[in-house]
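[1] no FASTA, just this:
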């Protein structure tokens, strides 16, 4: 390795940071997500994250403060992603039953296709939601889905399709629980019952069951 090669490597990292700071931030968050999902908050190492990015450990601390700040930012990005997809469903344009069925199906699909999201939520529960409670952004993000469900539900009640007296939060919790369990307990269910909840035909049946369960819960 000659001196020219040694001198140009740090410059490429500096240029990446100065020319595309948001790209560098996304790169850090992606590497951090993989590290936290694999090793949890306590086991994750910032050195390993830095080694997989286009920046340095020093710049990671510049962006996020410390490892817990980086972990919180990963959580925020993951919640922002699912809430962003939900906002893009355009459920207000659909009749209430169709809208609720679409939301339930989407929720099931999103969890099935994004097991890292489930893993991160499980890790945060181990930490008693300490990092969620310190994030005003996550609290605000998650209010949006309750508003979406409230709008669909109230339209359904007004049209005498849904029974009155239900809580939008309970509807959300039931939908999330049914979708979450199918991913979080996949390994234990396979071991105990020799049943693969991740198999395509099983997923299709479970998805239909979740949608039908939510609609039955709401039916007048």
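    Thanks, I have it. The model shown is predicted, which means the values in this text are computed figures rather than measured ones.

[2] drop to CA atoms for contacts and neighbour counts, all remaining ones
    Noted.

[3] ok, which stretches of the protein are helices?
    Using DSSP state H, the helices of the chain run over residues 3-19, 21-43, 46-51, 57-64, 67-87, 96-113, 115-126, 130-133, 136-158, 168-184, 186-193, 200-218.

[4] need the winner for burial among these.
    Mean neighbour count (mean count of other C-alpha atoms under 10 Å) peaks for helix 96-113 among the helices of the chain, with a mean of 20.

[5] packing partners for that one?
    helix 136-158, helix 168-184, helix 200-218 (3 or more C-alpha pairs under 8 Å, 6 or more residues apart in numbering; DSSP states H and E).

[6] want to throw the ones you listed into CSV with distance to residue 28?
    Listed next are the helices and strands packed on helix 96-113 as CSV, based on distance: least, C-alpha to C-alpha, whole Å:
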stretch, distance to residue 28
helix 136-158, 19
helix 168-184, 26
helix 200-218, 32
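
[7] and of the ones you listed, who's closest to residue 65?
    Minimum separation from residue 65 across these (C-alpha to C-alpha) falls at helix 136-158, 16.8 Å.

[8] elements contacting the closest one?
    helix 67-87, helix 96-113, helix 130-133, helix 168-184.

[9] in a markdown table: those helices, plus distance to residue 190.
    A markdown table is the format used below for those (distance: least, C-alpha to C-alpha, whole Å):
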| stretch | distance to residue 190 |
| --- | --- |
| helix 67-87 | 27 |
| helix 96-113 | 16 |
| helix 130-133 | 31 |
| helix 168-184 | 11 |
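
[10] and the closest residue to residue 138 other than its chain neighbours, how far from residue 137?
    Spatial nearest neighbour of residue 138, excluding adjacent residues (C-alpha to C-alpha, 6 or more residues apart in numbering): residue 76 at 5.8 Å. Note on residue 76: its distance to residue 137, by C-alpha to C-alpha, to the nearest Å, is 7 Å.

[11] what residues are up against residue 55?
    Listed by C-alpha atoms under 8 Å, 6 or more residues apart in numbering, the contact set of residue 55 reads 13, 14, 16, 17, 24, 28.

[12] just these now: which is nearest residue 165?
    The closest of the contacts of residue 55 to residue 165 turns out to be residue 28 (C-alpha to C-alpha; 45.2 Å).

[13] hold the first one in mind and look at this next one:
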């Protein structure tokens, strides 16, 4: 299970930014993440974030410029985190079929264990992805995910295991869609069908199905 770190306890103002500026920055980002997840960009309030971190609005603006800069930093941290864990899988060391299955299972679990990430992506889609577009850091991070799939796919082609003519972006989108929907639509599926997608047995069943679906997509 790979989950985001818990929110920090309130810090005393006395030992804050002069002694541990990176720690203060991390605390602000953690609290801001929770506020943006709960209230979206429009509904989140810097006053509330400042109160929960025992920092002033002025200090938050010093680090992040404005509310949108803070929100962009939260997005960057969220994408950096999932990309870091993906790299730790060391897919290049695995046979192609096992690498694709491992990546799919990891992605499914990461989304299920980190619903805040899903909510942030949903919030950003409401804003038509404009903050993602303005972040060079996120663009580079996400291109690395496609490069990782491309390397595995090309090895699978060379070994005669994978079908020709697939685009790595389509493989990535299929993995993401199967993982994202299982979290983003939990409430509506529960209400419409009375089915709890988060129940352990249901989650495990969907996880197996996601891996099988992606393998059928790429394998001969």
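    That came in fine, so what should we check first? These numbers come from a predicted model, not from an experiment.

[14] give me the TM-score for this pair.
    TM-score for the superposed chains, counting by TM-score structural alignment, normalised by the length of the first structure: 0.94, backed by 209 aligned residues with a C-alpha RMSD of 0.8 Å.

[15] of all residues in the second structure, which one is nearest the centre?
    Centroid check for the second structure by C-alpha atoms, centre = their mean gives residue 117 as the closest residue, at 4.4 Å.

[16] now do the contacts for that residue.
    By C-alpha under 8 Å, 6+ apart, the contact list for residue 117 of the second structure reads 78, 111.

[17] counterpart of it over in the first structure?
    Mapped onto the first structure by TM-score structural alignment, residue 117 of the second structure lines up with residue 117.

[18] separation between that match and residue 97 of the first structure?
    Distance of residue 117 of the first structure to residue 97 of the first structure, given as C-alpha to C-alpha: 27 Å.

[19] which of the helices and strands packed on helix 96-113 of the first structure sits closest to residue 49 of the first structure?
    Nearest of these to residue 49 of the first structure, taken as C-alpha to C-alpha: helix 136-158 at 23.2 Å.

[20] residues in the second structure aligned with the closest one?
    Using TM-score structural alignment, helix 136-158 of the first structure corresponds to residues 136-158 of the second structure.

[21] wait, the residue nearest to residue 138 of the first structure touches residue 140, no?
    No. Using C-alpha atoms under 8 Å as the test, residue 76 of the first structure is too far from residue 140 to be in contact (10.6 Å).

[22] contacts only, for residue 36 of the second structure.
    Going by C-alpha under 8 Å, 6+ apart, residue 36 of the second structure touches 43, 44, 71, 120.

[23] try it again at 6 Å.
    Applying C-alpha atoms under 6 Å, 6 or more residues apart in numbering to residue 36 of the second structure gives the contacts residue 44.

[24] before we move on, what about residue 91 of the second structure?
    Going by C-alpha under 6 Å, 6+ apart, residue 91 of the second structure touches residue 99.

[25] what do we get in the first structure for it?
    Under TM-score structural alignment, residue 91 of the second structure pairs with residue 91 in the first structure.

[26] and if you look at residue 57 of the second structure?
    Residue 57 of the second structure maps onto residue 57 in the first structure, with residues paired by TM-score structural alignment.

[27] distance-wise, check that match relative to residue 74 of the first structure.
    As for residue 57 of the first structure, its distance to residue 74 of the first structure is 16 Å (criterion: C-alpha to C-alpha).

[28] name the nearest residue to residue 168 of the second structure, ignoring sequence neighbours.
    Spatial nearest neighbour of residue 168 of the second structure, chain neighbours left out: residue 150 (5.4 Å); criterion: C-alpha to C-alpha, 6+ apart.

[29] typed the wrong thing, it's residue 162 of the second structure
    Ranked by C-alpha to C-alpha, 6+ apart and with sequence neighbours excluded, the top spatial neighbour of residue 162 of the second structure is residue 219, at 4.3 Å.

[30] ok, residue 145 of the first structure next?
    With C-alpha to C-alpha, 6+ apart as the criterion, residue 145 of the first structure has its nearest non-adjacent residue at 7.0 Å, and that residue is residue 83.

[31] same thing with residue 218 of the second structure?
    Leaving aside its chain neighbours, residue 218 of the second structure sits nearest to residue 162 (5.3 Å; criterion: C-alpha to C-alpha, 6+ apart).

[32] so how far is residue 190 of the second structure from that neighbour?
    To residue 190 of the second structure, residue 162 of the second structure is 36 Å away according to C-alpha to C-alpha.

[33] residue 83 of the second structure now?
    In terms of C-alpha to C-alpha, residue 83 of the second structure sits 30 Å off from residue 190 of the second structure.

[34] just residue 166 of the second structure next, same as before
    According to C-alpha to C-alpha, residue 166 of the second structure and residue 190 of the second structure sit 34 Å apart.

[35] over to residue 124 of the second structure?
    Applying C-alpha to C-alpha, the value for residue 124 of the second structure to residue 190 of the second structure is 24 Å.

[36] residue 44 of the second structure too?
    Separation of residue 44 of the second structure from residue 190 of the second structure (C-alpha to C-alpha): 27 Å.

[37] what does residue 7 of the first structure correspond to in the second structure?
    Looks like residue 7 of the first structure stays unaligned there (TM-score structural alignment).

[38] residue 7 of the first structure and residue 60 of the first structure, how far apart?
    Distance, residue 7 of the first structure to residue 60 of the first structure, by C-alpha to C-alpha: 22 Å.

[39] and residue 170 of the first structure, by the same measure?
    Shown here: residue 170 of the first structure relative to residue 60 of the first structure, a distance of 39 Å by C-alpha to C-alpha.

[40] then residue 212 of the first structure?
    45 Å.
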